[in-house]
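S.K.: Build me a structure from this.
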Amino acid sequence: MMLDFGKLDAYIAGVALKRISQVECEERYSNQHELNGVKEMRKLFGTTKKIYPTRFMRLEDDEEKSGESYGDMTWYDAREAHPTRTEYRFYYQKNVAIERAGPEDVLGIILKKDGHVLFVTAPKGSQAEAELFELFGSALGASFSVVDFEEKGTTLTFAKRMILEALGIESVAQDAKDYLGFIEKKLGSLSFPNTKTFSGLAREAFGDTRGLSADERLIYWWNTEETMFKQLENVEIESRLKTGFHDVDDFLTFSQFVRQRRSSRAGSALENHLSEIFETEGVMHSRGKKTEGNKKPDFIFPSIEKYHEAGFPMERLAMLGVKTTCKDRWRQVLAEADKIPLKHLFTLQPKISSNQLDEMSGANVRLVIPSELQESYCCDIKRKMLSLEDFLLYVKHL
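M.R.: Presented below is the predicted three-dimensional model:
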């Protein structure tokens, strides 16, 4: 059963998007830290002065160049004292999102349902921009265009959920089971096992997969494990909050641990479920074995032994790198498995720019993306990638 994550308006009330002008991002032209609103923004932000807690985010394809900071933004009428005129503006503090932005970059002011705001910028033509367009649309100009999601009723697809996660907004399945009893029964406690065990529990909890394609199984297992993980994590966090923290450093250390575990678990879970699919499909493979030096591709087909066997035909070898999101990190697969010129890369990246896809194609990298995620791409781009079912046929043919 596919979990129902509802509509986008369960998490976001609306968004205002525009292209950044030179005067808004370069201090030599202006340091007022203000953005002019448009009439349509009043429905989202009201007509009275209000201060919004804000998370400022700079999104880059090179994740090391991304950044975030926290502060406030003030929505107010600069002509409040005038008897007939109004001029609504946002005043914001100095922040990483605008400091790293350039003219024509995309800017989004996202009003969350909890009343907090995300102030997001991304480079023009980047994957990060493409993701924002997938979530919010791409009709941009010098003035804000406004989308009210309570009116639009946008369904929260898997692709949109992945983008929300990148923005720090966690989606929750409306019809998710309570898995805590199942976990405690199987493990004897409500504590995290190793990632392989947890992935196996998720597959067992999901149940019968007869009649499902490999792409469907992968997505269903991923959704189930993610839901189970969040439920178990909530138990741990609530327990720690009751215990309390010694000081700020103790709190920050725990927060960093939670974030790092989420990231590492996601990658391991994806590999665990892919390995299970290869096993059940009778596809010979080796996982995490050395090819040259300390290089360890995620998967080698048919085996690492055949890879190192003298005289084994190179054209019968294949490799698969696995990354939940690739962005600029896709280049890492280029240095893996020297004998195999064509690199395959499996990812759950919900949107990839045309420029990035062209660069991948030029580097002889072919993407493997679940069929459900491919729905967010146009036909011309989809022809350049494989579904998981396609990839299984490819390695079986070898």
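S.K.: going forward, measure contacts and count neighbours with C-alpha atoms only.
M.R.: OK.
S.K.: hey, where'd the helices end up in the stretch 101-250 of the chain?
M.R.: 127-136, 149-152, 158-166, 180-187, 195-206, 214-243, 248-280 (DSSP state H, counting those that start in this stretch).
S.K.: any idea how far the last one is from the chain center?
M.R.: Translated: helix 248-280. 14 Å (CA atoms, centre = their mean, to the nearest Å).
S.K.: With the first one instead?
M.R.: Relative to its chain's centre, helix 127-136 lies at 11 Å (CA atoms, centre = their mean).
S.K.: Can you give me the buried ones in the longest strand anywhere in the chain?
M.R.: Longest strand in the chain, counting residues (DSSP state E): strand 67-77. For strand 67-77, the neighbour count (16 or more other CA atoms under 10 Å) marks 72-77 as buried.
S.K.: compare with the first, here's sequence two:
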Amino acid sequence: MSKQTEFTFDQPTTDADLLRSLLKRADKVLIKKLSNNDRNWARKKLDAEGNPVPGGKTMNNQAGPYIPAETRKSDFFLPLQLLERTDGKSDEIWHREISTVWPQNEGERRTSNLRWYTSKNTETHLTGLPKSVFKDLLPASFFIMGRLTGNDGYIYECLTIDSGSEEVQLLATLFDIRADFVAGMFEPATVQAEERERVLDFADQVIAAWLAGTIEDFEANSASMPKTLELAQMAQAAFLKTHGLEKIDPFALDSPGDVLREISRSIEWELFKEFQRRERSVQLVRAVLGDKPRKFTPSDMMRALLDEFPRIDTILLSAAQQRKSRAGYSYEHHIEAMLTGGSIPFQKQVIIEAKKRPDFILPSLKFMNSGTDKASTGLILSAKTTLRERWKQVEREMGGHRRLFLTTVDENIAGNAIEDMASFGVHLVIPESLKESKLSEYKGYSNVLGFGEFCEINVRPNLASWNK
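M.R.: Reported below is the predicted structural model:
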């Protein structure tokens, strides 16, 4: 068990602060990507006009998120106890009361309840939770339970991380969470140790270069971040090698949208993290120690750290910004590779009107404006890794008569936003696995297509006329 823990939330803190604090104190952490049902129990049911139904009814009766069966079977919780039934039914119910604390809800403490109905499913209901920290979450948000030891045994500190927040990127970085992640248990100390080992493996090379007086050349040759296009091509090459393919042809793939997601959100993400780890490590060494080898006393080292703190802070902030800015341009490169792989004609970043420069026009602006019978088959394809409110910028590219398709690998788009897009004639093109996923809200909307559907319905029938 971990050491005794006191809980105080007197000062306002950000979700990032709360997350870092929890990871320092918890011996084990459960992280779960919330399904729609895991959120809807806290959301009010609406009528046809979008107003809350009288009586405060919620969208389902689940009363809290499910806890994975693997977690129930592990030692994360104390063993569940058999509940004595008085209703005459024979199906077993196992339960355990647990103490939970909610720093995002003013540090509220609750007695929550784990309950496993053996007749229903293998997962366990977690009830007795504050609705306030769940009700406004976007799809595919995260629930985190950190196990700590208090005066009366285990206490579980709980957080929610909205999938549209900046903190979700921090969570993904800290725990190496990939796009297909659903749930997992972690030991923060082990995760930190593994990251430290990855850094130390590279540190020997950095130290050797610094002692040799060649660290500047070492950074240029071995620790510089590739340009966005180069990194995208590296990810594509890795995918092709793994699957024994020569090109990324959407017509030859079962689920081309899922392939786009795998390349951009998994393969390239891993490459990016390794390059960034190397790049920032060398930058920090050069900032503190300089480029020329010399002897340092402990006093010298302390003074160098203090003197260069603003520069160190800038390097770390730059790393966070770099993670945000690279994704959009990278996704465009993967779309381009897929269009090229399928021999689909296109123009990229063409100015169609003042301040209107869509990512792709299929097959070309000249064809779309030709006035022929086939001109209407042309379309605009915009690529956004994350949408939020940015889809409204894309809507302006339609120009009143052009067909607009918006492709994304973002799983956190709320249903009302999808409806808004439909009202403007915007079609969403997404990974196939997200269309029916219980983690997203794409299911059931006529303006949502898998990438394969998009290619078969809107591209393949027109290739002959486009290629003329």
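S.K.: now the buried residues of strand 67-77 of the first structure in a markdown table, with distance to Leu252 of the first structure?
M.R.: Output for those, formatted as a markdown table (distance: CA to CA, whole Å):
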| residue | distance to Leu252 of the first structure |
| --- | --- |
| Asp72 | 21 |
| Met73 | 25 |
| Thr74 | 28 |
| Trp75 | 31 |
| Tyr76 | 34 |
| Asp77 | 38 |
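S.K.: any idea which of those residues is closest to Glu336 of the first structure?
M.R.: Nearest to Glu336 of the first structure out of the buried residues of strand 67-77 of the first structure is Asp72 (CA to CA; 45.0 Å).
S.K.: Would you mind finding the match for Gly67 of the first structure in the second structure?
M.R.: Aligned by TM-score structural alignment, Gly67 of the first structure pairs with nothing in the second structure.
S.K.: how about Gly67 of the first structure, what does it touch?
M.R.: Gly67 of the first structure makes contacts with 57-59, 96-97, as judged by CA atoms under 8 Å, 6 or more residues apart in numbering.
S.K.: is it possible to export those residues to JSON lines including neighbour count and secondary structure?
M.R.: Converted to JSON lines, those look like this (neighbours: other CA atoms under 10 Å; DSSP: H, G, I helix; E, B strand; the rest coil):
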{"residue": "Met57", "neighbour count": "23", "secondary structure": "strand"}
{"residue": "Arg58", "neighbour count": "24", "secondary structure": "strand"}
{"residue": "Leu59", "neighbour count": "26", "secondary structure": "coil"}
{"residue": "Val96", "neighbour count": "18", "secondary structure": "helix"}
{"residue": "Ala97", "neighbour count": "22", "secondary structure": "helix"}
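S.K.: Help me confirm that Phe186 of the second structure comes into contact with Lys32.
M.R.: No - contact criterion CA atoms under 8 Å: Phe186 of the second structure and Lys32 do not qualify, at 11.1 Å.
S.K.: what's around Lys242 of the first structure, how many residues?
M.R.: Neighbour count for Lys242 of the first structure, taken as other CA atoms under 10 Å: 8.
S.K.: how near is the residue opposite it in the second structure once aligned to Ser299 of the second structure?
M.R.: Matched by TM-score structural alignment, Lys242 of the first structure corresponds to Val285 in the second structure. In this view, Val285 of the second structure and Ser299 of the second structure are 17 Å apart by CA to CA, to the nearest Å.
S.K.: Kindly report the same for Val459 of the second structure.
M.R.: For Val459 of the second structure, the distance to Ser299 of the second structure - CA to CA - is 67 Å.
S.K.: now do Pro12 of the second structure
M.R.: Taking CA to CA, one finds Pro12 of the second structure at 36 Å from Ser299 of the second structure.
S.K.: What is the aligned counterpart of Val109 of the second structure in the first structure?
M.R.: Residue 109 of the second structure: Arg, not Val. Aligned counterpart of Arg109 of the second structure in the first structure: none (TM-score structural alignment).
S.K.: Can you tell me the SS state at Arg109 of the second structure?
M.R.: At Arg109 of the second structure, secondary structure determined by DSSP: H, G, I helix; E, B strand; the rest coil is strand.
S.K.: Not counting its neighbours along the chain, what's nearest it?
M.R.: Closest residue to Arg109 of the second structure apart from its sequence neighbours, by CA to CA, 6 or more residues apart in numbering: Val101 at 4.3 Å.
S.K.: Is the one you found in contact with Cys158, as I believe?
M.R.: Yes - with contact defined as CA under 8 Å, Val101 of the second structure counts as touching Cys158 (6.2 Å).
S.K.: Report how many residues lie close to the counterpart of Arg25 of the second structure in the first structure.
M.R.: In the first structure, the residue paired with Arg25 of the second structure is Gly115, using TM-score structural alignment. As a burial measure, Gly115 of the first structure scores 13 neighbours (other CA under 10 Å).
S.K.: Could you do Val29 of the second structure as well?
M.R.: Val29 of the second structure: 22 surrounding residues under other CA under 10 Å.
S.K.: Am I right that it is in contact with Phe186?
M.R.: Yes - assessed by CA under 8 Å, Val29 of the second structure is found in contact with Phe186 at 5.2 Å.
S.K.: picking up where we left off before, what residues are up against the residue nearest to Arg109 of the second structure?
M.R.: By CA under 8 Å, 6+ apart, the residues touching Val101 of the second structure are 107-110, 155-158.
S.K.: now with 6 Å?
M.R.: Going by CA atoms under 6 Å, 6 or more residues apart in numbering, Val101 of the second structure touches 108-109, 157.
S.K.: List only buried entries from these.
M.R.: 109, 157.
S.K.: To which secondary structure element is Ala310 of the first structure assigned?
M.R.: Here Ala310 of the first structure, judged by DSSP states H and E, is contained in no helix and no strand.
S.K.: and it, how far is that from Arg259 of the first structure?
M.R.: According to CA to CA, Ala310 of the first structure and Arg259 of the first structure sit 44 Å apart.
S.K.: more neighbours, those two?
M.R.: Ranked by neighbour count (other CA under 10 Å), Ala310 of the first structure and Arg259 place Arg259 first, with 11 against 8.
S.K.: Determine which residue in the second structure is aligned with the more buried one, please.
M.R.: Using TM-score structural alignment, the equivalent of Arg259 of the first structure in the second structure is Ala320.
S.K.: possible to save the helices of the stretch 101-250 of the first structure as TSV with distance to Leu17 of the first structure?
M.R.: TSV is the format used below for these (distance: least, CA to CA, whole Å):
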stretch	distance to Leu17 of the first structure
helix 127-136	8
helix 149-152	13
helix 158-166	16
helix 180-187	40
helix 195-206	39
helix 214-243	30
helix 248-280	29
